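Engineer: Sequence first, then the predicted structure, then my questions.
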Amino acid sequence: MDQLKQRLREAARAHEPDRARILARVERGMAAPAAAARHHRPPSRTSWARVAAATAAVAAVLVAGGYTATTVLDTDRPDRGTSAAPAAPLRAEGVVDPHSNRFWAQSDITLTAPRPLTALTVELRVAQTGGVASTGHWRTLPEEDFTVSVREDRDGALRYTWTLKPGRGAPAGRHVFAAQYNHAEGTRAATGDRYTITATGQDGERTTVSGDFAK
């Protein structure tokens, strides 16, 4: 009795399913109904039985190897549940700093860059409303990375321009550019002030945004 059990175990271990033959049988079985369809003849029950038997045999081999039919099929199926996220836009906002007073004001431009920038120009035009004269400027990005100019237009408006130097970059995030100036006594209206920002990302895409301080 012990010898019989030993022989059965050895026979079980010696049995290795011939996967190549099984897969070949599947291909032949699948080809049979396809060829029949081209001749407008339904596949016979025998053909379907062969395909079913071969498919079952392949499934058995895959299960024995630690795989499932779903696992095999999913390797060639694209993931339909994922898609490229839309690129976030370059955004900016202009406000008059709340610490401004009856003789002096500061205009702030807050730029939100979703990606690093390789080129950047920020231009602010402060309308001449009486007594407007520059008293300074600053930005949160490194001073040495920018060329800054302040000039007066023909109509007396002040034009502040910050330009990122060649070879420098601006990281993704929020960056503030501020212009400071005196003005005639009283509450100054900033409705005529404007800003324009031109930026280029690392992918070479150029974006321009503009706005005002009408708040």
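Structural biologist: Thanks, I have it.
Engineer: from here on, contacts and neighbour counts on C-alpha atoms
Structural biologist: Will do.
Engineer: all strands of this protein, in order?
Structural biologist: Ranges of strands in the chain, per DSSP state E, are 91-96, 104-113, 117-126, 133-139, 146-152, 158-164, 173-182, 194-201, 206-212.
Engineer: what's the angle between the third one and strand 91-96?
Structural biologist: Using axes from the mean of the first three to the mean of the last three CA atoms, to 10 degrees, the interaxial angle of strand 117-126 with respect to strand 91-96 works out to 30 degrees.
Engineer: coming back round to it: can I get the strands of the chain in a markdown table including distance to residue 46 and mean neighbour count?
Structural biologist: Supplementary listing: the strands of the chain in a markdown table, determined by distance: least, CA to CA, whole Å; neighbours: other CA atoms under 10 Å:
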| stretch | distance to residue 46 | mean neighbour count |
| --- | --- | --- |
| strand 91-96 | 68 | 18 |
| strand 104-113 | 67 | 21 |
| strand 117-126 | 68 | 22 |
| strand 133-139 | 81 | 16 |
| strand 146-152 | 81 | 15 |
| strand 158-164 | 77 | 21 |
| strand 173-182 | 68 | 18 |
| strand 194-201 | 64 | 19 |
| strand 206-212 | 66 | 15 |
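Engineer: another structure for you, compare them:
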Amino acid sequence: MDEDLRERLRTAAASHRPDRARMLARIERGMAEEPPARRVRGPRAPMPWLRVVGATAAVCGVLTAGAFAVTSAGREEPAGGQRMAAGPASPTLTTPSPGRGGALPSKAGPLWSDGSLNPHGNAYWAQSEVTVRTSRPLAALTVELRIALNGGVATTGSWRSLPEQDFTVSAREEDGFLVYRWSLRPGRSVPAGTHTFAGQYNHAEGTRDAGRDDYTARARTATGPVAVGGGFGATR
């Protein structure tokens, strides 16, 4: 009996065909029987099918907003986007920048310095000298002499009183200045005493304005780094 009943149920289910036209007719009758809305002043109450569509749209909007929120929460910040600063970086020890000789003292620790013009210059040529005196040996030393590129300035050479093989030397134009740079080679040292570094150059005929010329000397002693600097006279 049970097997026969199950077989008849399967046969009935397989042969069933829904009457689409009848279903639509029942829906239309139900909508026609909707009680009329009371007349009120103001906007007309929405039709039943509009209420269905509106409710569906509202549900879809909520689902879409939720999906967007979840997606946005998991998205990484795009490359190049602005970020809040994590705080100031740890302070680092820096050496004085070239061209700031006027902001440095002429004497600091074991170092003393002076900038001067060699008296043997003439109306077309000059030699600017940086004198460095140290009361202790120096494990590192860099001397920079900057000559403003005014009045036809052009290098004609340089020299220093310390051994030539102990230094690397350069003379180049940088940011409107002729810059002479002497750097002590690794493994060498500067003895205590007075030492001279000189830069030579041509200039236009007459007196040249040296108000922007300056020098710096940065050194390292057994007790740490030290720097001195200064300028030259207003004219030469």
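Structural biologist: Received it, and whenever you're ready, just let me know what you need. Just so it is clear, the structure is predicted and the values come from calculations on it, not from any experiment.
Engineer: Give the aligned equivalent of residue 91 of structure 1 in structure 2.
Structural biologist: By TM-score structural alignment, residue 91 of structure 1 lines up with residue 112 in structure 2.
Engineer: Would you mind listing the residues in contact with its match?
Structural biologist: 106, 132-134, 228 (CA atoms under 8 Å, 6 or more residues apart in numbering).
Engineer: cool, now which of the residues you listed survive the switch to structure 1?
Structural biologist: Retained in structure 1: 132-134, 228, out of these (criterion both residues aligned by TM-score structural alignment, their matches' CA atoms under 8 Å).
Engineer: from these, which is closest to residue 54 of structure 2?
Structural biologist: residue 228 (80.5 Å; CA to CA).
Engineer: you'd agree that closest one is up against residue 144?
Structural biologist: No - applying CA atoms under 8 Å, one finds residue 228 of structure 2 not in contact with residue 144, separated by 10.8 Å.
Engineer: who touches both of these two?
Structural biologist: With CA under 8 Å, 6+ apart, residue 228 of structure 2 and residue 144 have common neighbours 216-217.
Engineer: which residue sits closest to residue 88 of structure 1, ignoring its sequence neighbours?
Structural biologist: Take residue 88 of structure 1 and drop its neighbours on the chain: the residue closest to it by CA to CA, 6 or more residues apart in numbering is residue 114, 6.0 Å away.
Engineer: The one you found against residue 175, yeah?
Structural biologist: No - Residue 114 of structure 1 lies out of contact with residue 175 (CA under 8 Å); the separation is 11.2 Å.
Engineer: check contacts around residue 160 of structure 1.
Structural biologist: Going by CA under 8 Å, 6+ apart, residue 160 of structure 1 touches 123-125, 148-151, 179.
Engineer: what's the counterpart of residue 131 of structure 1 in structure 2?
Structural biologist: Mapped onto structure 2 by TM-score structural alignment, residue 131 of structure 1 lines up with residue 152.
Engineer: Quick one: neighbours of residue 19 of structure 1, just the number.
Structural biologist: Burial measure for residue 19 of structure 1: 13 neighbouring residues, criterion other CA atoms under 10 Å.
Engineer: Against residue 37 of structure 1, how distant is it?
Structural biologist: 28 Å (CA to CA, to the nearest Å).
Engineer: And residue 177 of structure 1, by the same measure?
Structural biologist: Distance, residue 177 of structure 1 to residue 37 of structure 1, by CA to CA: 72 Å.
Engineer: In structure 1, which residues correspond to stretch 25-45 of structure 2?
Structural biologist: Under the criterion TM-score structural alignment, stretch 25-45 of structure 2 matches nothing in structure 1.
Engineer: how about whichever helix in structure 2 runs longest: buried residues?
Structural biologist: Identified as the longest helix of structure 2 according to DSSP state H is helix 48-74. Of all the residues in helix 48-74 of structure 2, not one is buried under the rule 16 or more other CA atoms under 10 Å.
Engineer: and if you look at stretch 55-75 of structure 1?
Structural biologist: In stretch 55-75 of structure 1, counting by 16+ other CA under 10 Å, buried: 55, 57-62.
Engineer: Sounds good, over and out.
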